[in-house]
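structure for the following, please:
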Amino acid sequence: MEQGIICFENARFSVITENLIRCEYSESHSFLDAQTSFAACRRYNGCEYYVNPTEESLEIRTGEVRLIYRPDGSGFTAGSLYGELGGGAWHFGDKDEKNLGGTLSTLDGVDGYRKVDDGLLSRSGWFVFDDSEGVPIEDGWLKTNVNRRETDIYLFSYGRDYKKALKTLFYVSGKVPLPRKYMLGSWYSRWWPYTEEELLAIAGEYDENDFPLDIMVIDMDWHHHDWKYRDNEECRRHKATYGYGHAGNLGWTGYSWNRNLIPEPQRLLDAMHGRGIHVALNDHPHDGIRSHEDCYPAFMEEMGLAPESGVNLEFDVGNRRYMGAFMKSALSPLKEIGVDFFWVDWQQDYVKPYIKGTRMRHIPWLNRCYYEYTRGDGKRGASYSRWGGIGDQKYPMHFSGDTGSTWECLRFEVEFTAQSSNVGLMYWGHDTGGFFGERNPELYVRWTQFSAFSACLRAHSERAKELDRRPWKWGDAETKAMRTAYHLRSRFMPYLYSLAYSAYEDGLPMIAPMYLEYPEREEAYENPQQYRLGPAVLCAPVTVPCAANGLASQHVWTPDGVYYDFFTGRAYGPGSHDFACPLAEFPLLIRGGVPVPMQPYTARMGSAILKELVIRLYPGEAGECILYEDDGISEAYQNGQWLKTRLAGRREGEAVVIEIEPFGDGYAGMPQTRRYTLELVGFGRALSPDHDGETSFEDGKTTVRLGEYPIRENLVITLR
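The predicted structure is shown next:
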């Protein structure tokens, strides 16, 4: 018997780690060894465990779990499977009343608080994942028409070690890979029938109005659909006559460019790429490739069928041949002319709840298919779609859906986004400002501030003239405030991308609820309005309108150490604090003593090479931070092609010492030299370095611009 596997009568138990045991029950002894969407690796990790079988029962013990199985002829029951999880008693079927919540597959239609599904983390110290309906995946594809009758559950036991729980999840279910770096940048998206000229003009307006832009998303008007029908040959030839007719439109699905709006797609894509802007297309694939599409003949030939038949095949995501022909015929021509990735906008579970021959929803498999398809050509996979459940963390990023534009929804999204990390979901992209609702400039500013310090800064809205989310169209004060937020996003990009790598390598969420770091502190569970953004940043977005005095309130709990308001420089020790914030400010607190890697503002934050590293430091206990860099686009980081730089700060009497220690093999395109700028804030006086450089002191901040150094050179800089 394979190590870690214990069989006892009609049950099989798999010790995977010391805090994870898989429990299967099957009358026919038909146990599943194939992968599922959830289970990517069930390999025993070598932990110590103890097995005590008797004629009537089986006991399994690890350092974290005590499990007893006493068969009673009825499968797993509360009386037959029980033990100790998370330091307390547990019985099969127990309801966890202390679960800390997880996420939802979508926020479509949400305009306020919603109850979320359970997550992995619980104050009970345990979690049970039921994979009994998990569809087997063999040879890289799901198996249809499999009638699973066994019980298949995973017992997680972790006590208050929430970080260990997440690492265990990623061990069994798969890590969260690094997204393409530019996907962490600035997105513009709008459901609007833009022409080629208008899209290029908007790209230019971003530069003219001093806003960064990394991604241009073209919603469904890039292809033909009923609501943009014109009585001309182009539209008549591409008019859909078959399909589900979602919301009275047969044209949600489409793969033929609308040349009434975009006559030369290649020209548009080349122009965008020439400006350093990536392009994504909206895709509602539910109607598949129909007879009016330009790609229909090639698709039918790939399927071994006659194009002249005019047959419209059902979209069949579970059929390997169909999906291969679909990707090759519909998506490859788009990819070949420069489309960078696709926004998969599946909303049709109300019509087709499950993939044919399975009990699997469409989204988890669609996300896998699109992510894997976009891999290759030296690039990481890229997906943007709704959440497909635990296991879908392997295919970032995720689209939260069409939300209402309300203060209540913004308030909920802040808590929801941090809470979603409890299931390993690290990269939510929201409709900043909300998708539908009334025009509210102040609300849009506050939502932008939240998005600027989350995983994705994406502007999007419905087909309403007054909701165009170009940030310079919302009033002078609002534009200035949003420009500040966008610029901060650009300046913090080296830090944010380093957090993205930590999510992959260490399983630590970019956006984490406070209890992940402080599980024993009651306050950590009582302040969902704030979140940790890595080791150096604490953020509490403003989610209420300004009072008559022009200030908006927010409450912040600082657990330990000293934190500094990024905007005012004011210091806050441990405790609870009330903030009153003007429109352009919000509680963005930097931990004293931890050097923060930043960069000068750049309009293409997600693809700019880090030629000048800005290190910002506030007074506090000695701390450090790891700057992570790679090529931003390939999977070479998984093979060690990266550069890390340890940044450390400490006090030596009246002096401040900053250490810069690069290490690693480097990466393709890495610059060989770089400049350094030091920003020391809150030290109360001007500081002078022991290295040559330009030094200035203004508004309590010492700025030191050092010269250019080899990128691999260690530096120790003392300032007095």
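
CA only for contacts and neighbour counts going forward, please
OK.

contacts only, for Lys335.
Under the criterion of CA atoms under 8 Å, 6 or more residues apart in numbering, the neighbours of Lys335 are Phe341.

need the nearest residue in space to Asn714, chain neighbours excluded.
Glu661 (4.8 Å; CA to CA, 6 or more residues apart in numbering).

right, and that neighbour touches Gly649 too?
No - because the distance of 11.8 Å does not satisfy CA atoms under 8 Å, Glu661 is recorded as not touching Gly649.

who has more neighbours out of these two?
The neighbour comparison of Glu661 against Gly649 (other CA atoms under 10 Å) goes to Gly649, with 27 against 18.

any idea how far the more buried one is from Val128?
For Gly649, the distance to Val128 equals 42 Å [CA to CA, to the nearest Å].

what of Cys625?
If you measure Cys625 against Val128 using CA to CA, the figure is 35 Å.

since we're on Ile60, how many residues are nearby?
Residue crowding around Ile60 was assessed by other CA under 10 Å; the count is 19.

what does the helix or strand containing it contact?
Following DSSP states H and E, the helix or strand that holds Ile60 is strand 58-61. Contact with strand 58-61 is made by Phe8, Tyr49, Tyr50, Val51, Asn52, Pro53, Arg66, Leu67, Ile68, Tyr69, Arg70, as judged by CA under 8 Å, 6+ apart.

one more time with 7 Å, if that's ok
Taking contacts as CA atoms under 7 Å, 6 or more residues apart in numbering, the residues outside strand 58-61 that touch it are Tyr49, Tyr50, Val51, Asn52, Pro53, Arg66, Leu67, Ile68, Tyr69, Arg70.

swap in stretch 464-476?
Identification of contacts with stretch 464-476 by CA under 7 Å, 6+ apart yields Asn209, Arg439, Pro441, Ala459, His460, Ser461, Thr479, Met482.

for comparison, sequence B:
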Amino acid sequence: MVWSGDVASSWKTLKDQIPAALNYTLSGMPYWNADIGGFFSSRNYPKGNKDLLYQELYIRWLQFGLFTGMMRSHGTDTPREIYRFGKPGDVAFDVIKEYIGLRYRLQPYIYSTAWAITSENGSLMRPLVMDYPQDKVARDLGSEYLFGNSILVAPVTDSIFAKGVLALDSVSTISQNIYLPRGDWYSFDTGEKIPGGQWVQQSFTLNQMPIFIKAGTILPLANEAQYSSIQNFQTLNIRVYPGKDGSFELYEDEGDNYNYEQGKYSTIKFSWDDKNRTLTIDDRKGSFEGMPQNHLFNIQVMGTMNKKAIRYNGTKMIIRLY
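Sure, this is the predicted structure:
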């Protein structure tokens, strides 16, 4: 997997990583990553992780890194382990832990998207022009992108300290303009529905990042885990974002080998009928050693009170979510 090189730790460098990644993926290479926090940090931040200015930069870079092919913290001069940034209850520690946890929660979406890329081509980081070629704003926008087909991210690349804030906290906000292409979008954090085809201005605390979900998305989320090899998709939270028909194919395999090349994997297709408010879960296709025979799907239609927990045993189900 290609990375952006041994880059410097600076806000300008962080800002430049986004178009660098998008231009690279447009060349036909689906995976890219960067040294989270920058490789060389001592010149700009001689106190390293004890410097509040560096902590802010590192957190915003980590948030961006979550939505790349590999979330990889790496560099010289400054150790990057989470405990180097404080302890539970400290702002930096808590935000770092939250976003590492989010990466694990998104694993079903990321892993399934990786399979779609393998089997059907495509890219994990998608410049908006790939999905909205007629949108003149989207054509030249290098500050935000789609992560997979459904998640729009607009990483924060400006310092809150540069706006006059004197402390690292979870209250102070920074304002950012975000472009949402046509269609309806939902805030990942709040669930607020926002019409697209416009610029929106929103404010974000240090523990918030601009993340928006496209209407029609079926988003599978796992529980957090200490590491991926103990994580499975047997229990998943399935978020349905209404406003449009949509589908998603959940991919599973043994997770630690190349047996999928011999066909040892399974897929489960989810389809959302927006008009009739039904979620269809098709028959599971394929199998692999250790495959869970049953799943618990906790389904929620976002923006409504409609929730259902269902047990799925591999045979087709139609769930009405009025």
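
check contacts around the counterpart of the residue nearest to Asn714 of the first structure in the second structure.
Taking TM-score structural alignment, Glu661 of the first structure has Asp282 as its aligned residue in the second structure. When contacts are counted by CA under 7 Å, 6+ apart, Asp282 of the second structure touches Ile268, Lys269, Phe270, Thr315, Lys316, Met317.

ok, the residue nearest to Asn177 of the second structure when sequence neighbours are not counted to Pro195 of the second structure distance?
For Asn177 of the second structure, ignoring the flanking residues on the chain, the nearest one in space by CA to CA, 6+ apart is Gln201 at 4.4 Å. Distance from Gln201 of the second structure to Pro195 of the second structure, counting by CA to CA: 13 Å.

show me which of those two is the more surrounded one.
More crowded of Gln201 of the second structure and Pro195, by other CA under 10 Å: Pro195, with 15 against 9.

spatially, what comes nearest to that one if we skip its sequence neighbours?
Excluding the flanking residues, the one nearest Pro195 of the second structure by CA to CA, 6+ apart is Asp184, at 4.5 Å.

and for that neighbour, the neighbour number?
Using other CA under 10 Å, Asp184 of the second structure has 20 neighbouring residues.

also the one 10 residues further on?
Other residues within reach of Ile194 of the second structure, judged by other CA under 10 Å, total 17.

I'd assumed it was in a helix, is it?
No - per DSSP: H, G, I helix; E, B strand; the rest coil, Ile194 of the second structure lies outside any helix segment and is strand.

can you tell me how far the aligned residue in the first structure for it is from Gly640 of the first structure?
Across the two structures, Ile194 of the second structure finds its equivalent in Tyr572 of the first structure, going by TM-score structural alignment. The gap separating Tyr572 of the first structure from Gly640 of the first structure is 39 Å, by CA to CA.

who touches Ala540 of the first structure in this structure?
Counting by CA under 7 Å, 6+ apart, Ala540 of the first structure makes contact with Gln529, Gln530, Tyr531, Val556, Pro587, Leu588.

helix, strand, or coil at Tyr109 of the second structure?
Quick answer, by three-state DSSP: Tyr109 of the second structure is helix.

which non-adjacent residue is nearest it?
With CA to CA, 6+ apart as the criterion, Tyr109 of the second structure has its nearest non-adjacent residue at 5.9 Å, and that residue is Pro220.

right, and that neighbour touches Thr235 too?
No - proximity of Pro220 of the second structure to Thr235 does not meet the contact threshold set by CA atoms under 7 Å, at 9.9 Å.

neighbour count: the two, which is higher?
Neighbours were tallied for Pro220 of the second structure and for Thr235 using other CA under 10 Å; the higher tally belongs to Pro220 (25 against 17).

quick one: map the more buried one onto the first structure.
Structural alignment places Pro220 of the second structure opposite Pro597 in the first structure (criterion: TM-score structural alignment).

helix or strand for its match, just tell me which one.
With secondary structure defined by DSSP H and E, Pro597 of the first structure is part of strand 596-598.

what of Leu279 of the second structure?
Using DSSP H and E, the element containing Leu279 of the second structure is strand 278-281.

the strand holding Pro597 of the first structure against the second structure, how far on average?
Its matched residues in the second structure lie on average 1.3 Å from strand 596-598 of the first structure after superposition (mean CA distance after the TM-score superposition for the first structure).

which bit of the first structure covers stretch 148-155 of the second structure?
When the first structure is aligned by TM-score structural alignment, the counterpart of stretch 148-155 of the second structure is residues 534-541.

tell me which residues of that stretch come out buried.
Buried residues in stretch 534-541 of the first structure, counting neighbours by 16 or more other CA atoms under 10 Å, are found at Gly534, Pro535, Ala536, Val537, Leu538, Cys539, Ala540, Pro541.

take those and keep only those in strands.
Secondary structure of those is defined by DSSP state E; positions in strands are Val537, Leu538, Cys539.

thinking again about what came up before, show me how far the strand holding Leu279 of the second structure is from its chain's centre.
On the basis of CA atoms, centre = their mean, to the nearest Å, strand 278-281 of the second structure is displaced by 24 Å from the centre of the chain it belongs to.

please pull up the helix or strand immediately following that strand.
On the C-terminal side of strand 278-281 of the second structure, the closest following helix or strand by DSSP H and E is strand 285-287.

hmm, who's touching that next one?
Counting by CA under 7 Å, 6+ apart, Lys264, Tyr265, Ser266, Thr267, Ile268 sit against strand 285-287 of the second structure.

just give me the mean distance for it relative to the first structure.
Counting by mean CA distance after the TM-score superposition for the first structure, strand 285-287 of the second structure comes out at 1.8 Å.
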